[in-house]
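>>> Sequence first, then the predicted structure, then my questions.
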Amino acid sequence: MAFDLKAIITERQGENYDLHHKYVNRTLAKVLGTIGFDKVYARAEGSYLYDMDGRDYLDFLSGYGVYNMGRNHPVIRKAIEDVLSMDLPNMVQMDCALLSGLLAEKVAEITPPHLDACFFCNSGTEAVEGAMKFARASTGRTRILSLAGSYHGLSYGSLSATHNAQFQEGFGPLLPGVEKVAYNDVADLEEKLKQGDVAAFIAEPVQGKGVHIPDEHYFPAAQDLCRKYGALFIADEVQTGLGRTGKLFGFQHWDLEPDIITMAKALSGGYVPCAAIVTTRKIYQGVFSRLDRCVVHSTTFGRNNLAMACGLASIEVIKSENLVENSRVMGEKLMEGLRALASRHDLIKEVRGKGCMIAIEFQQPRSLKLKMAWKAIHKVDKGLFAQMVVSSLLDRHRILTHVAGHNMDVVKLLPPLIIGQKEIDRCVQGFDDVLQQVTRFPGPMWEFGTNLVKTAIGQKRQKQTAQA
């Protein structure tokens, strides 16, 4: 009997959560059911997902920033089809493949001129791991500095640079020599750099968790300090890169010249994982320093033909469709629309972001009745209110967003860079309606919040019982 994947998918569509409960991450499946995210998406195109009944869902999550060019872009799909149809040799390993050379050439064209050496891998965390190794090898130093609140990935090196207790809990001890720097604090950075043993300072231009943007002077000063004390500056562009912030790269908002860039997510086009470390030839050769070290840092799947084709096609789509400029313009319009809601909803504390990387932060309302409900929710979990908003946006308006991080009153938006006025209007109207619903206490949103509280309390009790 011939293998028929289409028939299998058609026959078993809808079993998604049962299968994951049995064989994959049952905790995730339970959480998604609790917050109302247990949807079954059957199709995707552009800025939208579609369920089995054909209803559209506005995708303002974009796979955590993967789909800058929208889902299932025909140009990228065609590139994959072309590669498959050519029966090219793939992952020979003891060769220098054409497609990886072509993508390295293209990446060098879109990054600053001093960055002319490229290493390909599979994911953002792998790119960060490699960048840390490159920094140590080329400087002969050991310490790595990263910012408080940062997120750089979840494998051991990148997790050590991810200064977020929720992700690090239970996985210690972490990599020695990786230290936290106070956010937006130039003096703290200099105090640590001047010890003279720091290999690199790594930072996201805009922090993914919470969408935090430092003062205008911070990154230029940080780069100057790295040069003064001989440390490398690594720009983690895994989420901010390739147009997300309204510039091709986030560091361009401050005219920076990093020594190493990490990129991933959107480089894949949403089809085949693709990531890159981009650096100077001098730093690169500090790693591959002798003939017997030509593969001292390597990855089996990093230069595979499908990933390289996706990278080439993705860069072409971003360029030819003017998505960087669209990100800037549409992002500003979206933030303007959301900020206008603040005059009607005192729950909105701030709308911030760059390009299509946006956060809406909430604050305690003035109404005495709502203030009591707010405090009750926050006593259990500081992130539950934001989850109420996210779940209501999905339930009432079929808009997919997410909470910006643990213990935050922040909802994060990462729409595809292809969005237009129609998607902006739907998002703003959805937020307006959901925040109006919050003022109805008691009401459906607060009932949902109460259920979240009960679930959270039950989980804490289970954990305490297990530890007893």
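Nice, thanks for sending it over. Numbers count the residues shown, from 1 in each chain.
>>> When you work out contacts or count neighbours from here on, use the C-alpha atoms and nothing else.
Will do.
>>> I'd like the distance from stretch 251-267 to the chain centre, please.
14 Å (C-alpha atoms, centre = their mean, to the nearest Å).
>>> Quick check: end-to-end length of it?
17 Å (C-alpha to C-alpha, to the nearest Å).
>>> and it, which residues are buried?
For stretch 251-267, the neighbour count (16 or more other C-alpha atoms under 10 Å) marks 251, 256-267 as buried.
>>> now stretch 207-225
Within stretch 207-225, the residues that qualify as buried by neighbour count (16+ other C-alpha under 10 Å) are 207-213, 218-219, 222-223, 225.
>>> Stretch 93-101 now?
Buried-residue list, stretch 93-101, by 16+ other C-alpha under 10 Å: 97, 99-100.
>>> hang on, the earlier thing: which member of the buried residues of stretch 207-225 is positioned nearest residue 272?
residue 208 (22.3 Å; C-alpha to C-alpha).
>>> Might one say that that closest one is in contact with residue 152?
No: with contact defined as C-alpha atoms under 8 Å, residue 208 and residue 152 do not form a contacting pair (9.2 Å).
>>> ok, back up a step: now the buried residues of stretch 207-225 in CSV, please, with extra columns for secondary structure.
As requested, those are exported to CSV (DSSP: H, G, I helix; E, B strand; the rest coil):
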residue, secondary structure
207, strand
208, coil
209, coil
210, coil
211, coil
212, strand
213, coil
218, helix
219, helix
222, helix
223, helix
225, helix
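>>> ok, and here's another one to check against it:
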Amino acid sequence: MDALFPTYARWEITVDSAEGANIVDMNGTKYLDFVSGIAVCNLGHRHPAVLDAVQQQLTKFWHVSNLFHTNIQQEVAGQLVSNSDLDAVFFCNSGAEANEAALKLARKYTQKSKVITFIQSFHGRTFGTMAATGQEKIHSGFGPLLQEFIYLPYNDCEALKEAMDDSVAAVLVEVVQGEGGVVPATSEFLTLIEVLCQQNGALFIIDEVQTGIGRTGKKFAYQHFGISPDIITVAKGLGNGLPIGAMLGKAKLKEAFGPGSHGSTFGGNPISLAAAQATVSIIFEDSFLDEVEKKGAYLKEQLNKVLGNEEWVNEVRGSGLMLGIACQSNAAESIAALRKNGLLTLPAGPDVIRLLPPLTVSYEQLDEAVNIIKSTLVTEYAK
């Protein structure tokens, strides 16, 4: 009998080992992994620098609680703030927790409760972040949600202007909607959010849980746009597979998050922080990020060459190594067919095939993925 709650629609793959951009199952079948733990293993599986950092920390101490000072918390916080527009860090365990912290901080600092988010957004599955998520399927069956969230159309500047006033505590937005279809925000839209937040005494919060830590070719995706949010949240890629999240905020917000205002027993765990320190040290190098942008542009170009004339493909979109193939029909069968032929991909909504390779993926592996997509999908749809 399966002793797990059936909360996941699991694939028929039982993992035996993983390294770099590859996963091997218990039958010895090798897969090219363009899921990366859902944008988590940005340096690939079992990266040697991360492994070494974790092993070293394991010989020192594993957990002492946040009653104590630990140098590694200060060091990783310093890495994050020195590479962003933010000044202070709260460590937690996941993206949902980071977004919960951001919502609590916004309410406490502004003394207002209304938050604007966007249709097809995804911010987590706790009661607060579920309520912030603009998708009915995430809300269904859980009774009354946390108030007061307003869901607006994404990239709709006029709707935002109409909804924004001085009763709004915060606007929470993704630079690229991940679960909502790999849809990038426009520069005009993000700039308008910043301006309206400043005019109305609201906080500008960017959810970088999936887009942060190099995924789009910048340290954080908001850095493509010349904007300066009040809060950003990160998680997924931060620990390269070890559970960690963080909320970063401007210095002015410190006064609202004093002792007793928020907390996390395991937040800032030294093992996860060791992984984060090694991960960030590598990814935040300019040369590394330049390569991510080049690889992302190359993959997009190759996909357009293969799929550009296919009637069933609407577009290839995204940023860096976060790309989506938008289809005219449900993508589930295509994703299953790719998996059968050795390429692991994800859905992003019902009609988008999402590609999230490790940022360390080679050009040869990008070509291999494109060839599998061509042989599987182009041939299939040509029948």
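Ah, there it is. Everything numeric here is computed off the predicted structure, so don't read it as measured data.
>>> what's the TM-score here?
The TM-score (TM-score structural alignment, normalised by the length of structure 2) is 0.96; 382 aligned residues with a C-alpha RMSD of 1.6 Å.
>>> if we can go back for a sec, want to throw the buried residues of stretch 251-267 of structure 1 into JSON lines with secondary structure?
Listed next are the buried residues of stretch 251-267 of structure 1 as JSON lines, based on three-state DSSP:
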{"residue": "251", "secondary structure": "helix"}
{"residue": "256", "secondary structure": "coil"}
{"residue": "257", "secondary structure": "coil"}
{"residue": "258", "secondary structure": "coil"}
{"residue": "259", "secondary structure": "coil"}
{"residue": "260", "secondary structure": "strand"}
{"residue": "261", "secondary structure": "strand"}
{"residue": "262", "secondary structure": "strand"}
{"residue": "263", "secondary structure": "strand"}
{"residue": "264", "secondary structure": "coil"}
{"residue": "265", "secondary structure": "helix"}
{"residue": "266", "secondary structure": "helix"}
{"residue": "267", "secondary structure": "helix"}
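>>> mind listing the helices for the stretch 151-300 of structure 2?
Secondary structure of the stretch 151-300 of structure 2 (DSSP state H, counting those that start in this stretch): helices located at 157-163, 187-200, 270-283, 286-307.
>>> among those, which is nearest residue 2 of structure 2?
That would be helix 270-283 among the helices of the stretch 151-300 of structure 2, by C-alpha to C-alpha, at 29.3 Å.
>>> residues near the nearest residue to residue 399 of structure 1 once chain neighbours are set aside, how many?
What sits nearest to residue 399 of structure 1 in space, not counting adjacent residues and going by C-alpha to C-alpha, 6 or more residues apart in numbering, is residue 58, at 4.7 Å. Residues lying near residue 58 of structure 1 (other C-alpha atoms under 10 Å) number 22.
>>> cool, and the one 3 residues further on?
The tally of other residues near residue 61 of structure 1 (other C-alpha under 10 Å) stands at 19.
>>> Can you tell me what it aligns to in structure 2?
Aligned counterpart of residue 61 of structure 1 in structure 2: residue 35 (TM-score structural alignment).
>>> Hmm, residue 356 and its match touching each other?
Yes: counting by C-alpha under 8 Å, residue 35 of structure 2 does reach residue 356; the two are 5.0 Å apart.
>>> corresponding residue for residue 22 of structure 1 in structure 2?
By TM-score structural alignment, residue 22 of structure 1 lines up with residue 2.
>>> For the helices of the stretch 151-300 of structure 2, state which one has the densest average packing.
helix 270-283 (a mean of 23; mean count of other C-alpha atoms under 10 Å).
>>> can you name the residues of structure 1 that that helix overlays?
The aligned range for helix 270-283 of structure 2 is 305-318, by TM-score structural alignment.
>>> Can you give the distance from that stretch to the centre of its chain?
For stretch 305-318 of structure 1, the distance to the chain centre is 19 Å (C-alpha atoms, centre = their mean).
>>> Could you do stretch 132-147 of structure 2 as well?
The chain centroid and the centroid of stretch 132-147 of structure 2 are separated by 20 Å, computed with C-alpha atoms, centre = their mean.
>>> Where in structure 1 does that stretch align, residue-wise?
Using TM-score structural alignment, stretch 132-147 of structure 2 corresponds to residues 161-176 of structure 1.
>>> What residues of that stretch count as buried?
161-164, 168.
>>> coming back round to it: make a markdown table from the buried residues of stretch 251-267 of structure 1 and add distance to residue 133 of structure 1 to it.
Shown next, in a markdown table, are these (distance: C-alpha to C-alpha, whole Å):
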| residue | distance to residue 133 of structure 1 |
| --- | --- |
| 251 | 22 |
| 256 | 22 |
| 257 | 20 |
| 258 | 16 |
| 259 | 13 |
| 260 | 11 |
| 261 | 13 |
| 262 | 13 |
| 263 | 16 |
| 264 | 18 |
| 265 | 21 |
| 266 | 23 |
| 267 | 22 |
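>>> Do me a favour and get the end-to-end distance for stretch 350-359 of structure 2?
Termini of stretch 350-359 of structure 2 sit 25 Å apart (C-alpha to C-alpha).
>>> can you list contacts of it?
20-21, 33-36, 38-39, 41-44, 181-182, 214-215, 292, 321-332, 334-335, 345-348 (C-alpha atoms under 8 Å, 6 or more residues apart in numbering).
>>> Among the buried residues of stretch 207-225 of structure 1, which one sits closest to residue 421 of structure 1?
Nearest to residue 421 of structure 1 among the buried residues of stretch 207-225 of structure 1, with distances taken as C-alpha to C-alpha, is residue 211, at 22.8 Å.
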